[in-house]
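Asks: What would the 3D arrangement of this be:
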Amino acid sequence: MVKNSFEAVIFDLDGVITKTAITHSQAWKKMFDQYLTGRQQVYGETFVEFTKEDYLTYVDGKPRYEGVQSFLKSRNIDLPFGTPEDSLALETVCGLGNRKNEAFNEVLANEGVEVYPSTVALLEQLKKDHIRIGVASSSKNCEAVLTAAGLNHFVETRVDGVVSAEMGLKGKPQPDIFLTAAKNLGVDPDKAIVIEDAVSGVQAGKNGNFGLVIGLAREENHEALRSNGADMVVSDLEEITLEDINEWFHEGKKKDSWTLNYHDYNPANEKSREALLTIGNGYFGTRGAMEETSAEESNYPGTYIASLYNRLATPIADRMVENEDFVNAPNWLPIRFKIDDETWFDPNQTNINQISRTLNFKNGLLTRSLIVTDEENRKTAIKSERFVSMYHPHQACIRYSVTPLNYTAVISFSSSLDGTHKNEGVNRYKALNQQHLQPVKEGGEGNLSWLLVKTTQSGIEIAEAAKLTLTLNGIPETIDFGVTSDAGIVYTYASHQIMEGETLGIEKMVSIHASHLDGKNPLQSAIEEVKTMLSFDDLLQKSAEAWDKIWDKVNIKLTGDRLAQKLLRMHTYHLMVSASPHNRQIDASMTARGLHGEAYRGHIFWDELFILPFYDIHFPETAKSMLMYRYRRLDKAREYAKEYGYKGAMFPWQSGSDGREETQVVHLNPLTGHWGDDYSSLQRHVSLAIAYDIWQYLHITGDWDFMEEYGAEMFLEICQFWESKCQWNQDTRRYSIDKVMGPDEFHESYPDTEEGGLRDNAYTNIMVSWMFDKADELVKKLSLTTRNKLFRKTGILQEDIEKWNEIKTHLNLVINEDGIIAQYDGYFELKELDWDYYRNKFGNIYRMDRLLKAEGKSADDYKVAKQADTLMTFYNLDQEQVAHILLEMGYSLPKDFLERNLRYYLDRTSHGSTLSRVVHSQLANAIGNYQLSSELYRDALTSDYADIQGGTTAEGIHAGVMAGTLMIALNTFAGIDLRGERLKVTPHLPETWKELAFRLTFKGVDYQFEISKDVVQVMTDKPAKILIFDSEFETTKGATLMYIF
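Replies: Next up, the predicted model:
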C-alpha cells in the first residue's frame, strides 16, 4: 500500500457529504420570502425575492445568525440581534434564524437525508487507509443529519454550530472550526485537507493554512471557489482520487510555494495586484498591468529604471513647490488585438469568463490566461507570458496569443512603445506637475520599432526598441508589418486570417537603455541589442538560469507552513526585482517601495537599515554598491550639515538623484490656505542608520578595503555631525541632542510650541553612544598611513576621538522608576490615549495621527507611536549591548528592562508603519513571548500580500518589511546571531514551522543550515568555529555538523 502524504480530511456537511444544501437553500428561501412579503405589507417596501445568488453570496456556509445578518445587511435592513432563545414570532436576527431552522427541520423530518455516493466512497477509502476524518460545519443540526444519514461511524471529530457556540468559535470564513477539528484529530493543518462547497468555506480553509483545500462546485461556481482559495475545484468527488491528492502533496504544493496566483479580476484590488505581479532585474522593473490596459481608475502600467529621477516645480497657492520624482519610463507592454474591424479588446469592457494569472518566483515568468465572450457571443482564449531578463539587465520579452474558440476571423495585433503618459501612480501627487517625459524620436521599419524620450529637467534619455515575430500555431509567419507614430509613441500592426481553434501569436522582444546608467546614445544601443535577441524561449532559458544561481544563494526552504513559505519566496523575489547582482554597477540604492511604484517618489530612506543585512549575507557586492550610493553623495551631506551650522556630514531624510534633502519643509493646509512647517526632515537618525549599515557590512564581510577607502570616511564624518549636535547641559551635567525626531514619526514637536523637533530622543542618543564607541575602535584598527590620510581629508583630530569617548558616556536619557526609557525628554508628561474608544469607533487605527488630526487634536499631545522608537535600539543592538551602553552612561536598569519597555510601548503603538511589526516580533521573541512574536510576524509577513494598510501596496511594495521578514526568519526564528565574531545559533521556530533550510555567507565562510525543532545541521565550505547555543564547535569543509538539542 502506498503511504499517503496527508494525515486527515475535514469535510463540510451540507452540499459535501449530504444533499441537505438544497434543503437549507429551500428553507432559507421560504423564510426570507415570507419575511420580505410581510415587510411589503407593513412598511410598503417593494418585494424582491430571495434568490439562489443571495443564498450562495450571503448565507451559504455561514453560521445561521451570521447568515441572517449578512443577507439583511445586503438589503439595508437593520434588526436587533436578539438572543438564540427568541421565539419565531420575534422580528430579530435570532428570531428569523430560528424560523429558518424550523422550516429546515420540517423538511428533514418529512423527507429524510440523501447522501452523495462519491463522498461516501471517499469516506470508506479514507477509513481503509487509516486517514483521520472530521466534519466541520456551521449547522447546529449536524449531529442529527449525520445520524439520519448513518454516517456517524466514519467521523472521529465533529465541530458544528453547537460546539462552536459552546467554545466561542468564529464562523466561516474564519478558520476556527477547521483548526479545532484538526487539533482534535492531532494533525497539523499543513498535513490536512479541507473539502468545502461554499465560498466562505474555502476561504476558511485558506485562512487556516491547510495543506490542500478542495472546492466542490455543486452550483457550477468553479471560478468563485478557485478565486477564493480552493487549490483544486471539482464538480463531484468522483473526479478526484487519492493518487491525485498525493500528487498534490508531492508536487503541486511545492509548485504552489513558488507562485503567486490570482483567479479573478477585481478592479478594486487590481493596482495592488499589479505591484505584486511586478517583474524586473534591479536595473528596471515593470508592474504587472495587463498588456491591453492604460493608466485609469483600476489599472496603472509602470516601468521604473533604477535612479531615474526628474525634478519639477508646481505653483501651489502663492509658492512654487519643487519635487523630485521617480519617473515612470515609457511603457513597453502594450499589445492589443481586435476581431475583424471591431474595436480593440479591452479587459475592462468585456465579459471575462475565466482568468488566471501566475507569477513564478523561480524564473520570473508572469503568465496570464483569459477566456472572454463579446457581445456577439464570440468566445476567445487569450494568453500572455512575459519576463524581464535576469541574465541581461536591458532585455525583456512578451509572448501573446489569441485563439478563437467558436468563430473564424481576421485577427489584428497592435503593439506599441508609449512615452506619452504622466506620473499618476499616487493619487495625492496628481495635482502636481507630473509630465516628466518629452518626446525626442520615434519610428520603425518592418518588425522593428523604437522610441527615444528625455526627462524634462534631468535631461536623461530613455530608449526602447522592440522586435516582433508573428506566429501561427507556434510557427513563425512571414508577413508585412505596418508602422505608424506620433510624438512620443510608435505603433506596429499585423493582421492574419485564422480559423476556429487556431492560435495566432506575437513575440515582442524589447531592449531598454537609459543615458544616466549606460552613457551616450542609448537609442543606438537599444536598436543594436534588440536585433541580436533570438526568441522568447532562448531569452527565457538564459534568464531562468540566472535566477537559478540567485535562488541557490537566497532560497529559504520551510516545511510546516505553506503560506509563510510562499511569502518568504515572494519577498525574496521582490527584493531581487528591486536590486540584484546587476546593481553592482549601478549608482543607486533601494527605494522604500522597490521598482514597483511611485510612492515616496522613489526616494531612499533609512529603510536600508532593514534591507542591507539581507544583501550583506547573500550579495555583498550589491550591498557595497548601495553604500557607495551614499558615499558618492557625501559632499552633499557635508553641504547640508554646513547649511544648518553643523560639522561633518548630515545625510538627508529623503535622498534622490544627487543627495540633497528631498523632504518638503512646508505644507499647505487646504482648509485654511496657510502654509505650515513640515518637520519630517528632522529625522536625522537616517545618518545613524547609514553608520550602522557601514559597520554591519564591515563586520559581516570583512571588507577592509572598502572601509579604508570609503566607509571610514563616511562613518567619521557622521560622527563629526553628531558631535556638533551634542550640547552640554549644565543642569543635568550631561550632553543633550535637540531638534530631532525619532523613528516614531508621529511626534514632531512639543505640545503648543511653534518649533519642530524633540530633545534627547532615546534611540538617537543610545545609537550615537554606540557609534562613538565604534569610531574609537575603527580608528585604532586603521593603519597609521590610512588614519593620517583620513584625518587630513576630514579635518578630524585625535582630540575629536577623545571628545567622542567623553560624550558617549554622558548623553542624557530620561528613565522612570520602573525602568521605562522615555522616548524623549518630556514624553512622560504627555496624555494617555483612550485606545479602546478609537478601536471601537474606527476599527483600523494604524494612522492614529490622522484620526486625531481629524478631531482637531495632535499626536504630539499623546503617548502614541506609529512604530518602534525607543525599542528600535534593541532591534539594532542586543540587550547585553544596550545594557552595557546604559551602564557606561551611568544608568542602571532592572534585569527585565527590555520586557518592561516592550510591554509599555507596545501598548501605545498603532503600527502605522509595516516596519513596526518586524521590530516588535523580534523583541517579543527575545523576551520569550513566542506566541506574540509569531502573531506580529504573521501580520508583517502578510502586510503586502493582504495589503493590510488599505491600498498602499498599489503604490509599490514595502521593501523594508519584505527584507525585515526574511531576516527575522533567519536571525530570530532560526536564531542566527551575526553580531559577534563567531556565528551563533540559538533556534526557536514558530509552532507550525517544522524545518528551515537556508544559506548565508559570514566573514568569508559559506554556511548551509537545516534547522528543525530539535536538530541543527550545518555545513561550511571551509573550516569555521561556530556557537550552537553556548557550545563551541569547529566545522570541517564539506562535512555536516549535527547538534541535537
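Asks: Only C-alpha atoms from now on, for both contacts and neighbour counts.
Replies: OK.
Asks: check contacts around N328.
Replies: Going by C-alpha atoms under 8 Å, 6 or more residues apart in numbering, N328 touches 302-304, 422-423, 598.
Asks: cutoff 10 Å now
Replies: Going by C-alpha atoms under 10 Å, 6 or more residues apart in numbering, N328 touches 286, 301-305, 308-309, 419, 421-425, 434-437, 595, 597-598.
Asks: Same check on G756?
Replies: Counted by C-alpha under 10 Å, 6+ apart, G756 has contacts 677-680, 682, 738-741, 747-750.
Asks: Could you pick out the longest helix of the protein?
Replies: helix 20-43 (DSSP state H).
Asks: Quick one: classify V9 as helix, strand or coil.
Replies: With DSSP: H, G, I helix; E, B strand; the rest coil as the basis, V9 sits in strand.
Asks: can you check Y65 too?
Replies: Strictly by three-state DSSP, Y65 counts as helix.
Asks: so how many other residues sit close to it?
Replies: Other residues near Y65 number 20, with proximity taken as other C-alpha atoms under 10 Å.
Asks: that older thread, so which of the contacts of N328 sit within helices?
Replies: Judged by DSSP H, those include no members of helices.
Asks: Would you list the buried entries among those?
Replies: Buried members of the contacts of N328, counted by 16 or more other C-alpha atoms under 10 Å: 286, 301-305, 308-309, 419, 421-425, 434-437, 595, 597-598.
Asks: So which residues of the stretch 751-900 of the chain form helices?
Replies: With DSSP state H, counting those that start in this stretch, the ranges of helices along the stretch 751-900 of the chain come out as 762-781, 784-794, 798-808, 835-842, 848-854, 872-876, 879-889, 897-906.
Asks: Relative to S227, which of those helices is closest?
Replies: Proximity of the helices of the stretch 751-900 of the chain to S227 was assessed by C-alpha to C-alpha; the nearest stretch is helix 835-842, lying at 29.2 Å.
Asks: Sequence B follows; please return its structure for comparison with A:
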Amino acid sequence: MTDQVWEYEGYAPEDERLRESLCALGNGYFATRGALPECAADEVHYPGTYVAGCYNRLTSEVAGRGVENEDMVNLPNWLPLRFRLPGGPWLTPDTATVLDHRQTLHLTSGMLERRTRYGLGEGRALVVRQERLVHMGDPHVAALRTEFTAEGFDGTLEVEAALDGTVTNAGVPRYRDLDGRHLTHVHTGAADGTVWLRCRTRTSDIRVGMAARLSADTPVTVRCDGPRPAQHTVLRLTDGRPVTVDKTIALHTSRDPAISDPLYAAVDRVGRVPGFDVLLDDHITAWDQLWRRADLDVPGEPGRILRLHLFHVLQTLSPHTADLDVGVPARGLHGEAYRGHVFWDELFVLPYLNLHFPEVSRALLRYRHRRLEQACTAAREVGRRGAMYPWQSGSDGREETQRLHLNPNSGRWLPDHSRLQHHVGSAIAYNVWQYCQASGDAEFLQTKGAEMLLQIARFWGDAAVYDEDLGRHRIKGVVGPDEYHDAYPGAELPGLDDNTYTNVTAAWVLARTLEVLDDLPESRRRELVERTGLDGGELEQWEDVSRTLHVPLHAGVISQFEGYGDLEELDWDGYRRKYGDIRRLDRILEAEGDTVNRYQASKQADVLMLGYLFSPAELAGLFRRLGVAVDDETWSRTVDHYLTRTSHGSTLSGLVHGWVLARARRAEAWKFCQEALQGDVADLQGGTTGEGIHLGAMAGTLDFVQRGLTGLETRAGALWLDPVPLPELSSYGFVLRYQGHWDVRLRLSRGRLEIAVPESEASPIEVRLPDRSVSLRPGESGHLLLVG
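Replies: The predicted structure follows:
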C-alpha cells in the first residue's frame, strides 16, 4: 500500500464489518458503507446508507419499561447489484468459490475499487471488477460501475440492480432488542428508464426519495412489485472480453433546500446526470480541491494512516456540511454506534477544521446555536439559569442519552448517568472561541458566539455553590470525561463533586465570557444585555466564581474529583493477567458484581484533558487565577499518577496522553500516538470500528501534527509556535487557512521551521516563537532556526 490507497487482499468474513467502515464513501451529505453490492445484510455484511442529520425516534420495551431512543436512520440500500449464470444461484463470496479478492480504497480520488474472481468449476471463472463513488461534487449522487469478464467460457450472465426498502437499523448487536424499524410507507415505481423508491421515517416524518438507472449494452427490464424495485438485464459474455453495466442513483430527503418533493428531485436528478466517466472526472476534481486545502505531508506509515483519517473526516464533514443543520456525529456517517448522536467530539474535530474549512466549523457551531433555546429550557427544568447542553444531541437538541445501557459482559441493563457530563457546555464555548481566533470571524463572536458563551457562563455561575468551610465555590453532582466514575461508592444518588476538569473549564468559560462581553461594541452589548436580562451583579458573581472554584488535590497530585484520593487502588496486573484486554474495565467489574466507582481507575483522560486544551502557559495562568499552587513538579506528578491508572477505554485517550506527553516526556509520547493512529485501522477497541469510525480520534491525530507537535496557537491576532521535536516525526509539513490567508505552508524539519505566506491583499501574519517574533507579508517566506 501507498499513502494514496488503502487496500485489503483476500476475502475474510470476520473482517468484513471493519472493512465496510474503513472503506465507506461519503460527501458530507450522505455516506454508504463499503459493503459488497451482491451481499445482503447478515451477520457478516452490513450495507448502510446514512444522511447527515436524518434521525427518527422510537420507543422500545426494555426490562419491563418503555425506552425512547432517537437514531440516525439507515436509509434504503442503493447498492444491490447481483449476478448469476442462467438457472444458477446468485454469486456471493459466502456461497461461491472465491479464487482472488481485493478491495482498494483510492484516497486521492475518493473511489472504492473491488476485484473478485469467482471460480465456476470446469476451468471457468468470472472476474468482477467494480468502481464505486459517492459524488463529492454533487452531494445527492452516487454511482457503481461493474465490469464482468468471463474466463474459459462464452455465455450469458443475469444481472439485477435494485433499491432495497426493507432495511432496518440492525448494525449494532447490543441494540437489537430495540425497535429498529424506522422506515414506513415504502412505495416503488418506474419512470423514463429509472426505478424509484419513496418512504418516510415513522415519527420524524422525513420523506425520502431515491431513484436509480441501469445502463448496459443489452435491454433493461423493470420489476416494481414490493419494496425492492429492480432493473434486470442479461449480458452476453465472450471469453476474455469485459462487459460493463453502470448503476447511477440520486438521493433526496424533505430536509433538503430548494426542492419541492424529494422523489421528484431524485427522479429528475438521476435522469439528468451524465455517464459514469464524466461523473468520475467531476468527482476527482472536487476531491483535488479538498486535498489542496488540507494538504498534509508526513512520511512513512504514520503519514499513510493520517491520510486515511483525513479522508474520513472530509467525507463526514465536507464543504457540503456548511449548508446543513448538523453536528459532529461521534462515529461519522459510517455506522450506527452511539445512534449517530453528537457528543463533545467537535472539541477534537473543530481545531483541525478551523484552519482548513472554517465555513464548516461555523456551520457546526450554528447547529449548537440553533439548539441554544432547548439548552436553556433543559437548564430551567433542573432549576438552573443559562444553557445546559445535552451530553448526547440529535435532531432538536434535547438530551438523547439513554436512561439504561446494556453491559454485554453480564447481559444486564444498567442505569446510565452519563447525562451528568455537563462539561459539554464548556467544550462548545471553547470551540466558539477557538474558531473565532483562527478565522478572525468577529461577526460570529459578537452575535451567536457571544450568546452561547453568555448562557453557558450563566449556567456555571448558577451551578456553583459557595462552601463556607472551604471558602471556595463548588460544582456538585456531575460526571467528568472519565465516565467510569458516576457516583461515590455506596451513594444513593449519582454524581461527583468538584470534578477538576469541569471546574477548571467552567472557570475558563466565565473568565473568557467576561472578556468577550467587555470587548463587544457598545450597541451590541446593550442588545445582548436587554435580551438576556444580564445585570452587573451577575457579572460580579462570574468574576468571583472564576477565581474561587475548588480544585481538589491529594498526596501532591491534582485529584480527579473531591474524594478521589480515598478510593481503593486496583490490582491492575491481576486484572490484565485474568482478562488480557481491560479497556472496558467498568463492564468487567460489573459482571463480577463489583463497581469501578470504588477504585482509582479511569476509562480515559480526565484531569489530563486540561493539558490537551490549554498550552502549559495558559494552564498555569488558569491555576494562578484560581489560587491553586500547581507548579511544573505537581503537574508532572499528576501526569505520572493517571498514566498508570487509566485503561484507555476510549480511542480519544491515547491521543490526549500522547499530546500531553509530547510536552512532558517526549520519549513516552510516541507509544500513545501510535495507539491513537492504530485505534480504528487495527480495531484496538475490539469490534467497535465495524459499527462506525471514531471521528474525534481521527481528527485529533491530524490536529496532533497540526497543533500538538508545532505548539501552534491562534490568539491575540498572531500565530504562536513552539515546536516539539519527536524523533519518530522529524520532518513534516501542512497547509492551513488563517484569517483570510489561503494555503499558508508550514514545514518543520530537523530544527528548522519554514513558513510561506501566499500572495494576497491580506494583512501580514505575525508569527511568534518562544524567543522572537517575525512578521511575514503575503508573498514572503520565513526560514527560522529553532532554539533547543
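Asks: Going by distance to Y265 of structure 1, which of the contacts of G756 of structure 1 wins?
Replies: Nearest to Y265 of structure 1 among those: S680, at 38.3 Å, using C-alpha to C-alpha.
Asks: who wins for proximity to G280 of structure 1 among the helices of the stretch 751-900 of structure 1?
Replies: In terms of C-alpha to C-alpha, the element of those nearest to G280 of structure 1 is helix 872-876, at 30.4 Å.
Asks: Give me the mean deviation of that closest one from structure 2.
Replies: By mean C-alpha distance after the TM-score superposition for structure 1, the fitted helix 872-876 of structure 1 averages 1.1 Å away from its aligned residues in structure 2.
Asks: Which residue numbers in structure 2 does that helix align to?
Replies: Aligning helix 872-876 of structure 1 against structure 2 (TM-score structural alignment) gives residues 609-613.
Asks: wait, isn't G488 of structure 1 in contact with I462?
Replies: No - between G488 of structure 1 and I462 there is no contact under C-alpha atoms under 10 Å: 11.4 Å.
Asks: Next, show the common contact partners of the two.
Replies: Common neighbours of G488 of structure 1 and I462 (C-alpha under 10 Å, 6+ apart) are 330, 419, 437, 439-440, 451-454.
Asks: Would you list the buried entries among the residues you listed?
Replies: Members of these classed as buried by 16+ other C-alpha under 10 Å are 330, 419, 437, 439, 451-454.
Asks: which SSE is the residue lying farthest from the centre of structure 1 in?
Replies: Residue farthest from the centre of structure 1, counting by C-alpha atoms, centre = their mean, is N110 at 53.2 Å. Assigned by DSSP states H and E, N110 of structure 1 belongs to helix 93-111.
Asks: Please tell me how far that helix is from the chain's geometric centre.
Replies: 45 Å (C-alpha atoms, centre = their mean, to the nearest Å).
Asks: Read off where it ends up in structure 2.
Replies: Aligned by TM-score structural alignment, helix 93-111 of structure 1 corresponds to no residues of structure 2.
Asks: Run through the neighbouring helices and strands of that helix.
Replies: Secondary-structure packing of helix 93-111 of structure 1 (3 or more C-alpha pairs under 10 Å, 6 or more residues apart in numbering; DSSP states H and E): helix 20-43, helix 64-74, helix 142-149.
Asks: Can you get me a residue count around the aligned partner of T500 of structure 2 in structure 1?
Replies: Aligned by TM-score structural alignment, T500 of structure 2 pairs with A762 of structure 1. Residues contacting A762 of structure 1 under the criterion other C-alpha under 10 Å number 26.
Asks: can you tell me how far A762 of structure 1 sits from K557 of structure 1?
Replies: 38 Å (C-alpha to C-alpha, to the nearest Å).
Asks: Going along the chain, name the strands of the stretch 401-550 of structure 1.
Replies: Remark: strands assigned in the stretch 401-550 of structure 1 by DSSP state E, counting those that start in this stretch are 409-418, 437-445, 448-455, 461-472, 475-477, 482-486, 489-498, 504-514.
Asks: Run through the residues that contact the alignment partner in structure 1 of R176 of structure 2.
Replies: By TM-score structural alignment, R176 of structure 2 lines up with K430 in structure 1. By C-alpha under 10 Å, 6+ apart, the contact list for K430 of structure 1 reads 422-424.
Asks: any idea how far A182 of structure 1 is from K430 of structure 1?
Replies: According to C-alpha to C-alpha, K430 of structure 1 and A182 of structure 1 sit 50 Å apart.
Asks: likewise D703 of structure 1?
Replies: 51 Å.
Asks: Between the two, which has more neighbouring residues?
Replies: A182 (30 against 16).
Asks: any idea what sits nearest E322 of structure 1, other than its immediate chain neighbours?
Replies: A313 (4.1 Å; C-alpha to C-alpha, 6 or more residues apart in numbering).
Asks: Now do the contacts for the residue most central in space within structure 2.
Replies: Most central in structure 2 under C-alpha atoms, centre = their mean is L695, positioned 2.7 Å from the mean C-alpha point. Counting by C-alpha under 10 Å, 6+ apart, L695 of structure 2 touches 309-310, 312-313, 316-317, 328-334, 345-346, 348-349, 651-652, 680.
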